[in-house]
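Undergrad: 3D, please:
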Amino acid sequence: MHRGKGMKFVGDSRVPAPESRKRMLPKDYSEYPGKTEAFWPNFLLKEWMIGAVFLVGFLSLTVAHPAPLERIADPTDTGYIPLPDWYFLFLYQLLKYTYASGPYTVIGAMIIPGLAFGGLLLAPFLDNGPERRARKRPLATGFMLLALAATVFLTWQSVATHDWAAAERQGKIVAKVDIDKTSDGYKIANDNTCLTCHGDSFQGGAGAPTLIGTGLSAEEVAKIAKEGKGGKMPPGIFKGDDEQLKKLSEFISGLGK
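TA: This next block holds a predicted model:
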C-alpha cells in the first residue's frame, strides 16, 4: 500500500486558526460615522480648498497693499529702527520685555520660542486620543488658545508701539545730490555738529531726518537752527553768528534743488 493512499482529511470549523494566520486589517472608515473619513479624496480636498481660500486672500492683500520700497540699507546708520516681517512681529515684541532682552536675550530669542515650537511638534504625541471635540481635550485646547492669544497680543503690541513716522522718514528714498564739502556752508554745519545727527551727506540718521530736498526756505532753516524743532532738536545747538547762520541756512535750503 502506497503512503497516503486511502487517507482522507477532514476540516473542523470549531478549531480556531492560529493567531499568526489572522489578517490584521484596520476597520473601514464607514464603521466610525462622524469620527473619521477617507483621506483621499474627502479630507485632502477639504485641505486644498481651505488652503486655496487663504492663498487667494493673502495675494489680494499683497495687491491692495504693496510693500513699500525703502532706500538702500546703510550698515553705518545706528539710528535706523528695524522691523521684521509681519509673521515675526510677535517674536520682535517679545525681545522688548525686561526678562527677554539685554542679559536675558537668550531666554527671549531661544528658550521661550524653543519651548513653544517644541511643544507644537510634540503635540501629536502628547495628546494622541481619538476624541476630536475640543471640550473633550482640555489640555490641547487650552494650550492652543494660550498660544494663539499670546501671538495675537504680541503682534498687536508691536504694531501699536512702533514709531511708524520715524521709520517712514528713515526709509524714505532720497535723491543723491553732489555736496560741495569745501563750501563755507558745509564747514559751518560740521563745526556746529549738524553732521553728527544728519549724516556727513545730510542723508539723515540717528533719528534725525534728511536735509536734502526739505522744501524749506533759508529763513525757515535759520529759525529751526536757532529755536530747534520737536524734542529731538533742542534750541541753542547753533553757536555761530548771524553771517554764519545765513550761509548755513542758504546752503541747506539749496540742497536737492
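Undergrad: C-alpha from now on. contacts and neighbour counts both.
TA: Noted.
Undergrad: which non-adjacent residue is nearest W86?
TA: For W86, ignoring the flanking residues on the chain, the nearest one in space by CA to CA, 6 or more residues apart in numbering is T155 at 7.8 Å.
Undergrad: Assign the one you found to helix, strand or coil.
TA: helix (DSSP: H, G, I helix; E, B strand; the rest coil).
Undergrad: Could you measure from it over to G57?
TA: Distance of T155 to G57, computed by CA to CA, to the nearest Å: 20 Å.
Undergrad: want to put them side by side, so please do this one too:
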Amino acid sequence: MKRGKGMKFVTDSRVTANRTPNIPKDYSEYPGKTEAFWPNYLLKEWMVGSVFLIGFMVLAMSHPAPLERIADPTDSGYIPLPDWYFLFLYQLLKYEFAAGAYTVMGAVVIPGVAFGALLLVPWLDGGKERRPYKRPIASGLMLFAIVAIIFLTWEAVDDHDWEAAAEQGQIVDDIEIDESAAGYEIYQSQDSCISCHGGDMLGGAAGPSMFESDYDKDEVMDIIINGLNDMPADQFEGTDEELEILAAFIANDGQDPDNGDNGEDEDDNNDANENNE
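TA: As a prediction, the model looks like this:
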C-alpha cells in the first residue's frame, strides 16, 4: 500500500495563503496631513507640553502667590478678586446684560454655551483640513473667543483698584486684643465702625487699623466725634461714657486700661512694701 493512499486533505478558505507583513501605514500618501501617532505626533505634543510646564514653573518661582491677612467675614468693604485665569468671567459680571437681574446670564448661560460649544467642536466641525485659513468658521470662532478673553482680562486688571487691594490685604503684626474688655464689647455694637475697620479692628478696604497710630485717649475721642480725612463725623452711637471707654481701649492698643492701671498699682504697692521691710 502506497503512503498517503486513500487520504484526503481539506483546506480552510479563511486562512490566507499569502500573509502580508505587519508594517506601518505609508503616511507619505497625504504629505502634511497625516503622520504616525507614535512617535511623531506624540513627541510633538510632549515637547509643547514640556515648554508650557517649564514656563509655568519659572513663573510660579519668580512670582510666588501673594499672601493676605486672615479673612474677616465682617469686613463688608473688602474687594474680592479671583485668580488671573478667572478675571475674564469676573469682568463679564460687571456688564449690565450679565449683572443684577441677569446674573444667571453672565454666570451660567454665556459660559455654559461657550464651553459647551468647545466640547462639541469634534462633532460640529468634521472637516479633515488642518490649515486654519481653510476652516474659516472654526478659526473665526476660536479667534473671537481668544480676543474676548484677552480683552475682558485686560479690562478687569485695568479697572481694579490695586492700591486699595494692597492695603486691605496687608498682613499686620499680631495684636492681642482683650475681647473681654468693655471697650471691645462697645466696639462690637457699632456697625458703622465694623463696616470700615473690620470685626477684628485691624482695618478693611474703607478704613485702616485702629492701632496703627499712637493716638492718646483724647485724640481718639476727637477723631471719633469730628472724623478724620475720609472718615465721617458723628458715627458713634452710644453714650459719652461708652465713647470714653472705647477711646481708652483703642489708645491702649486693644487692652483694658483699667487692668493695666491695676497691675501698675500692684507693682507700686509691692515696691513700697519691700522698701518698708
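Undergrad: Would you mind measuring from the residue nearest to W86 of structure 1 to R132 of structure 1?
TA: As judged by CA to CA, T155 of structure 1 and R132 of structure 1 stand 29 Å apart.
Undergrad: okay, these two: which has more neighbours?
TA: Set T155 of structure 1 next to R132 and count neighbours by other CA atoms under 10 Å: T155 wins out with 20 against 11.
Undergrad: Contact partners for the more buried one?
TA: W86, L89, F90, Q93 (CA atoms under 8 Å, 6 or more residues apart in numbering).
Undergrad: In structure 2, what residue corresponds to it?
TA: Counting by TM-score structural alignment, T155 of structure 1 corresponds to T153 in structure 2.
Undergrad: ok, and the closest non-adjacent residue to the corresponding residue of structure 2 for A167 of structure 1?
TA: Mapped onto structure 2 by TM-score structural alignment, A167 of structure 1 lines up with A165. Distance criterion CA to CA, 6+ apart; nearest residue to A165 of structure 2, sequence neighbours excluded, is I79 at 6.8 Å.
Undergrad: Check the alignment and tell me where the one you found lands in structure 1.
TA: Per TM-score structural alignment, I79 of structure 2 is aligned with I81.
Undergrad: what about that match, neighbour count?
TA: I81 of structure 1 has 16 neighbouring residues, counting by other CA under 10 Å.
Undergrad: Look up how far F202 of structure 1 lies from P33 of structure 1.
TA: For P33 of structure 1, the distance to F202 of structure 1 equals 72 Å [CA to CA].
Undergrad: Could you give the number of residues near F251 of structure 1?
TA: F251 of structure 1: 20 surrounding residues under other CA under 10 Å.
Undergrad: So which bits of the helix or strand containing it are buried?
TA: According to DSSP states H and E, F251 of structure 1 maps onto helix 242-253. By neighbour count on 16 or more other CA atoms under 10 Å, the buried set for helix 242-253 of structure 1 is Q244, L245, K246, K247, L248, S249, E250, F251, I252, S253.
Undergrad: how about these in CSV, adding distance to G185 of structure 1?
TA: Below are these laid out as CSV (distance: CA to CA, whole Å):
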residue, distance to G185 of structure 1
Q244, 8
L245, 9
K246, 9
K247, 5
L248, 5
S249, 8
E250, 8
F251, 5
I252, 8
S253, 11
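Undergrad: residues in contact with F236 of structure 2?
TA: By CA under 8 Å, 6+ apart, the residues touching F236 of structure 2 are Q190, S192, C193, I224, I225, L243.
Undergrad: ditto for Y27 of structure 2
TA: Neighbours of Y27 of structure 2 in contact, by CA under 8 Å, 6+ apart: T34, E35, A36.
Undergrad: Also I70 of structure 2?
TA: With CA under 8 Å, 6+ apart as the criterion, no residue contacts I70 of structure 2.
Undergrad: how close does it sit to E176 of structure 2?
TA: 14 Å.
Undergrad: likewise V104 of structure 2?
TA: Using CA to CA, one gets 43 Å for the distance from V104 of structure 2 to E176 of structure 2.
Undergrad: So between the two, which is more surrounded?
TA: Shown here are V104 of structure 2 and E176; by other CA under 10 Å, V104 has more neighbours (13 against 9).
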